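Undergrad: here is the input, now give the coordinates:
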Amino acid sequence: MILDLTGRTALVTGGGVGIGAAVAAALTDAGARVAITYRSHPPTEEALTALGGPAGRPVAVQLDSADEAAVERSVGEAAAELGGLDIVVNNIGGLVRRATLDTLTLAQWREILTVNLDSTFLVSHAALPHLRDGTGRIVNLASLAGHTGGHPGALAYATAKAGIFGFTRALAKELAPRGITVNALAPGFIEATPFHDTFTTADSKAATIRDIPAGRAGTPLDVAGAAVWLASDLASYVNGAVIDINGAQYFH
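TA: Have a look, this model is predicted:
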């Protein structure tokens, strides 16, 4: 068994930036043919070419992860372009805003859960008819915040990411008879991502890195390596797992 995805197909949601782009590039480098999704800004021709690998550059599909009918259409389009699906990486998510319970409205709560948790359900649901038995792999992007509660103002985000843990374990049991695995990645502090560029101050970044035993922040490539492993035959008996990627900052 080797880490070779030649002949496999993969859908990476939010695959144009940050962790998603690193995962898409790593999957293509391993030989998979990849489709990535975007919401409002299609990736440039240069970006798609840069993400290309042995199987060619990725297919780009527009996706509104909050719209059930749109998700069904977009995932179906990606599956048709690729000729079926072997791998789905549910990467869409984000903090959206920082708000504590006293200021968080129900509408904001629902919006953050929709972006992070509902999107994982909707894409998985839409992809299920296209996933091949035996080689099917679903990899869900959760977060260290799902374990720890995150930094102040991450109440709804941490709740959604903890929900992904439960969703992953339950779905793993449902799909195991088909030879389809479902696992989650829980990254800690990953630099060079829109999340921290938007919501984390320089002082907070420095303080967080000081507390990481590995002595450095993580990178999108650190997450991508784990995603490719889970997508490969090397991890065919790993199912329902939550893999922490945080430089020994936290164990569960």
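
Undergrad: could you use CA atoms for every contact and neighbour count after this?
TA: Will do.

Undergrad: contact partners for the residue nearest to the spatial centre of the chain?
TA: In the chain, the centroid-proximal residue (C-alpha atoms, centre = their mean) is Asn91; its distance is 2.4 Å. Going by C-alpha atoms under 8 Å, 6 or more residues apart in numbering, Asn91 touches Val12, Thr13, Gly14, Gly15, Ile19, Gly20, Asn140, Leu141.

Undergrad: could you also give me the structure for this second sequence? I'd like to compare it with the first:
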Amino acid sequence: MSSTGLENSSVIITGGGSGIGRAAALRFAQEGARVVIADINADSAKEVTEEIRSAGGTAVTVVGDLSDQAVVDEVVTTAVEAFGGIDVLVNNAGIMGRIAATADITDAEWERILRVNLTSPFLMTRAVLPHMLEKGKGAIVNTSSEAGLRGSASGTGYTVTKHGLIGLTRSTAVMYRDKGIRTNAIAPGAIETPLPYEMDPEAQGPSVVIKYAGNVGRRADADEVATVIVFLASDAAGNINGAVLPVDNGWSAV
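TA: As a prediction, this is how the structure comes out:
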């Protein structure tokens, strides 16, 4: 029997096909949870699903752009139909894009990063809440970033959306604290993940951000972050709500 209370729980993980999302999916499956892997990349999502199944776990895949309401609806419907409800939502999918300063971001870049990093977690959260409210319990974990705690860790678009995700976390925590639903966030620092980004070192954004790169410290393994996600979703974190937990080797303390 799992000591985390996650055995047979229904867990949705966005961006579950790689990096932190993949590591979290494997960790939840090890705890006996049944996992929905939601990702825009079909091949990587299916690989993680098969990896879980090969180890004796239970997982299903939903492929699509999670900033699309229709895909969000499909993810939630899949979890409910396959596993009987939703116990945990991990809003992990995100993009970094260019490390651009405010004056250099195009309208298209701004809209895209906003849709993926902030609107998508909102849509997912809104969609799962009725199911959690019906059960009278649930846990939501949002992957923010060190960029959600300071202005010097990334470009303007990424920084703004990760600050916004912390606002979504805290508001949701307060609104549903008396309904048995907990909402927390993690703020990873430098992680060994395949999150792509573009950087012209001569441009304003990178030239400023790079000045603070010495404070980053070592790069963590994705599994080190995944263990914190699982903890926040587990019974062991039953009285933790509205928290933003840095997972950054002390970067936020510098």
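
Undergrad: okay, the contacts of Asn91 of structure 1 in JSON lines with neighbour count, secondary structure and distance to Ile112 of structure 1 next?
TA: Converted to JSON lines, those look like this (neighbours: other C-alpha atoms under 10 Å; DSSP: H, G, I helix; E, B strand; the rest coil; distance: C-alpha to C-alpha, whole Å):
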{"residue": "Val12", "neighbour count": "25", "secondary structure": "strand", "distance to Ile112 of structure 1": "20"}
{"residue": "Thr13", "neighbour count": "29", "secondary structure": "coil", "distance to Ile112 of structure 1": "17"}
{"residue": "Gly14", "neighbour count": "24", "secondary structure": "coil", "distance to Ile112 of structure 1": "16"}
{"residue": "Gly15", "neighbour count": "27", "secondary structure": "coil", "distance to Ile112 of structure 1": "19"}
{"residue": "Ile19", "neighbour count": "26", "secondary structure": "helix", "distance to Ile112 of structure 1": "19"}
{"residue": "Gly20", "neighbour count": "26", "secondary structure": "helix", "distance to Ile112 of structure 1": "19"}
{"residue": "Asn140", "neighbour count": "27", "secondary structure": "strand", "distance to Ile112 of structure 1": "16"}
{"residue": "Leu141", "neighbour count": "27", "secondary structure": "strand", "distance to Ile112 of structure 1": "15"}
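
Undergrad: spell out, range by range, the strands that occur in the stretch 1-150 of structure 2.
TA: Assignment of strands within the stretch 1-150 of structure 2 using DSSP state E, counting those that start in this stretch yields the ranges 10-14, 34-39, 58-63, 88-91, 97-98, 138-143.

Undergrad: and these as CSV, adding distance to Arg219 of structure 2?
TA: What follows is these, written out as CSV (distance: least, C-alpha to C-alpha, whole Å):
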stretch, distance to Arg219 of structure 2
strand 10-14, 22
strand 34-39, 24
strand 58-63, 29
strand 88-91, 22
strand 97-98, 20
strand 138-143, 17
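
Undergrad: between those, which one is closest to Gly151 of structure 2.
TA: Minimum separation from Gly151 of structure 2 across the strands of the stretch 1-150 of structure 2 (C-alpha to C-alpha) falls at strand 97-98, 15.1 Å.

Undergrad: what residues in structure 1 pair up with that closest one?
TA: Counting by TM-score structural alignment, strand 97-98 of structure 2 lines up with residues 96-97 of structure 1.

Undergrad: could you tell me how far that stretch lies from the centre of the chain?
TA: Using C-alpha atoms, centre = their mean, to the nearest Å, the mean C-alpha position of stretch 96-97 of structure 1 is found 18 Å from that of the whole chain.

Undergrad: do stretch 127-139 of structure 1 as well
TA: Remark: stretch 127-139 of structure 1 is offset 15 Å from the chain centroid, using C-alpha atoms, centre = their mean.

Undergrad: now do stretch 157-164 of structure 1
TA: On the basis of C-alpha atoms, centre = their mean, stretch 157-164 of structure 1 sits 13 Å off its chain's mean C-alpha point.

Undergrad: now that stretch on structure 2. Mean distance?
TA: Superposing on structure 2 and averaging over aligned pairs (mean C-alpha distance after the TM-score superposition for structure 1), stretch 157-164 of structure 1 comes out at 0.4 Å.

Undergrad: where in structure 2 does that stretch fall?
TA: Under TM-score structural alignment, the match for stretch 157-164 of structure 1 is residues 158-165.

Undergrad: can you check stretch 233-244 of structure 1 too?
TA: If you align by TM-score structural alignment, stretch 233-244 of structure 1 falls on residues 235-246 of structure 2.

Undergrad: re earlier: which of the strands of the stretch 1-150 of structure 2 sits closest to Leu123 of structure 2?
TA: Of all those, it is strand 88-91 that lies closest to Leu123 of structure 2, at 10.1 Å by C-alpha to C-alpha.

Undergrad: that closest one vs structure 1, average distance?
TA: Averaged over the aligned pairs, strand 88-91 of structure 2 sits 0.2 Å from structure 1 after superposition, using mean C-alpha distance after the TM-score superposition for structure 1.

Undergrad: mind giving me the packing neighbours of that strand?
TA: In terms of contacts (3 or more C-alpha pairs under 8 Å, 6 or more residues apart in numbering; DSSP states H and E), strand 88-91 of structure 2 is packed against strand 10-14, helix 120-135, strand 138-143.
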